[in-house]
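K.L.:
Sequence below, structure please.
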Amino acid sequence: MTKPIYVLNGPNLNLLGTREPEIYGHDTLDDIRDALLERVDGRTLEFRQTNSEGELVDWVQEASRDGAAIILNAGAYTHTSIALHDALRACTVPVIEVHLSNPAAREAFRQTNYVAPAATATIAGLGPRGYHVALDAAIRMTA
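P.N.:
The predicted model follows:
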C-alpha cells in the first residue's frame, strides 16, 4: 500500500475564505482539500489543520515516519517556530512548503522563514493553486 501524502496546515488557516480575502482569496480550507482530493490520482491524503505549534510538530514527525511526503503551510509558524524547523530537519520524506501569498513581498516580520531551509521546495504567491502545484510535485517525487 502506498503511504499517504500529508497536507498540514498551521494557525488561522481554518479562517480561509473570510480572513483577509484580498490577500488569501475566497476559497476555504475545505475547498482546497476537496480540490486536492479530486487530483490525488489514487493516492491517499492526510489533510489536517491546527492552531497548536506542538500538534503541528507532532504531525510532522508522524508524517516523516508514516507518510510519503509533506505539503506544509505553516502559516505564522513559518516565521517563529524553531521547533518546527528542527522537526522538519529530521524529516526523511520530501517537504514542500506552500504559502497562499508571497511572504517575501509582505511585512518585514514575514521575511524570516524557519521552514524554507528545511524544505525540499517552496511554492508561494499562487493562492490555492499553490497546493495543486505542490501535490503534483509530491506525487512525482514519490512515484
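
K.L.:
hey, let's count contacts and neighbours off CA atoms from now on
P.N.:
Noted.

K.L.:
in stretch 9-27, what's buried?
P.N.:
Under the neighbour-count criterion of 16 or more other Cα atoms under 10 Å, stretch 9-27 has 9-11, 13-14, 16-17, 24-26 buried.

K.L.:
and the residues you listed as JSON lines, adding distance to Thr50 and secondary structure?
P.N.:
Converted to JSON lines, the buried residues of stretch 9-27 look like this (distance: Cα to Cα, whole Å; DSSP: H, G, I helix; E, B strand; the rest coil):
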{"residue": "Asn9", "distance to Thr50": "6", "secondary structure": "strand"}
{"residue": "Gly10", "distance to Thr50": "5", "secondary structure": "coil"}
{"residue": "Pro11", "distance to Thr50": "6", "secondary structure": "coil"}
{"residue": "Leu13", "distance to Thr50": "8", "secondary structure": "helix"}
{"residue": "Asn14", "distance to Thr50": "8", "secondary structure": "helix"}
{"residue": "Leu16", "distance to Thr50": "13", "secondary structure": "coil"}
{"residue": "Gly17", "distance to Thr50": "17", "secondary structure": "coil"}
{"residue": "Tyr24", "distance to Thr50": "18", "secondary structure": "helix"}
{"residue": "Gly25", "distance to Thr50": "20", "secondary structure": "coil"}
{"residue": "His26", "distance to Thr50": "20", "secondary structure": "coil"}
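
K.L.:
The structure of the following sequence is requested for comparison with the preceding one:
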Amino acid sequence: MPGAIHILNGPNLDLLGLREPHIYGHTTLAQVEAMCRDAAQGDLLFAQTNHEGEMIEMIHAAFGTAAGIIINPAGWSFRSIAIRDALAAFGGPVIELHISNIHARDAAHRDSLISPVATAVIAGLGAQGYPVAMDALYRLIS
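P.N.:
From the prediction side, this is the model:
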C-alpha cells in the first residue's frame, strides 16, 4: 500500500474528553490515537494542531507521501477556505470526520466548507468514527 495514512486533528481536539463531553464524549485524543494505531494496516501519522497555518503545512506535507488523509477539521470546518483549498489540491482520498453529527447541531456547526472537497464524510459516531474512517480509507486506496 503506497504511503502512510495521515490523521489530522484540528483546534481544541487536544481537549477531547474534557471539553463538552455531552457532545464529544469522554474519550481523550490519546485514546483515539491508540485506537487508530491498533487499527492501522501500515504507517500512520497522527497529529493535532490549534494553528491553522500548521494544519495547512501538515496537509502540504501529505502531498506525494500520504495514501490518504482523514481530517477532523473541528471549528475550521465552518470557516477555513485555506484548509479547504489545501485539501482540494491534495489529489488523494480525503475523509472528513466529525465526532458529533454536525448536521443535527446549531447553525454555526452545521455547514462544512470541507465537505465539498472530501471524498467522504463521517459524522456522529463519536470516537468510533476514527477506526470506521480508517477502514473506509483503506478500502478506497486498495
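
K.L.:
Can you give the structural similarity as a TM-score?
P.N.:
After superposition, the two chains reach a TM-score (TM-score structural alignment, normalised by the length of structure 2) of 0.96; 142 aligned residues with a Cα RMSD of 1.1 Å.

K.L.:
Just the closest of the buried residues of stretch 9-27 of structure 1 to Ile32 of structure 1, please.
P.N.:
For these, the minimum distance to Ile32 of structure 1 (Cα to Cα) is 9.7 Å, reached by Leu16.

K.L.:
In space, what's closest to that closest one - neighbours in sequence excluded?
P.N.:
Using Cα to Cα, 6 or more residues apart in numbering and skipping the chain neighbours, the partner closest in space to Leu16 of structure 1 is Thr28 (4.7 Å).

K.L.:
Just give the number of residues close to the one you found.
P.N.:
Each residue near Thr28 of structure 1 was counted by other Cα atoms under 10 Å, and the total is 18.

K.L.:
any idea how far Arg19 of structure 1 is from it?
P.N.:
10 Å (Cα to Cα, to the nearest Å).

K.L.:
Nearest residue to the middle of structure 2?
P.N.:
What sits nearest the mean C-alpha location of structure 2, by Cα atoms, centre = their mean, is Ile71, with 1.9 Å.

K.L.:
residue contacts, that residue?
P.N.:
Contact analysis of Ile71 of structure 2 by Cα atoms under 8 Å, 6 or more residues apart in numbering lists 7-10, 94-97.

K.L.:
just Phe78 of structure 2 next, same as before
P.N.:
108-114.

K.L.:
Pull out the buried residues from these.
P.N.:
109, 112-114.

K.L.:
Specify which member of those is nearest to Gly3 of structure 2.
P.N.:
Looking across those and measuring by Cα to Cα, the closest to Gly3 of structure 2 is Ile114, at 22.8 Å.

K.L.:
List the single closest residue to that closest one in space, sequence neighbours excluded.
P.N.:
Arg84 (5.2 Å).

K.L.:
same question, Ala74 of structure 2
P.N.:
Here the residue nearest Ala74 of structure 2, using Cα to Cα, 6+ apart, is Gly10, at 5.3 Å.

K.L.:
Would you check that the one you found makes contact with Phe46?
P.N.:
No - if you go by Cα atoms under 8 Å, Gly10 of structure 2 and Phe46 don't touch, sitting 11.4 Å apart.

K.L.:
which of the buried ones among the contacts of Phe78 of structure 2 lies closest to Pro2 of structure 2?
P.N.:
The closest of these, once distances to Pro2 of structure 2 are taken by Cα to Cα, is Ile114, at 24.5 Å.

K.L.:
Pull the contacting residues for that closest one.
P.N.:
Going by Cα under 8 Å, 6+ apart, Ile114 of structure 2 touches 77-78, 83-84, 96.
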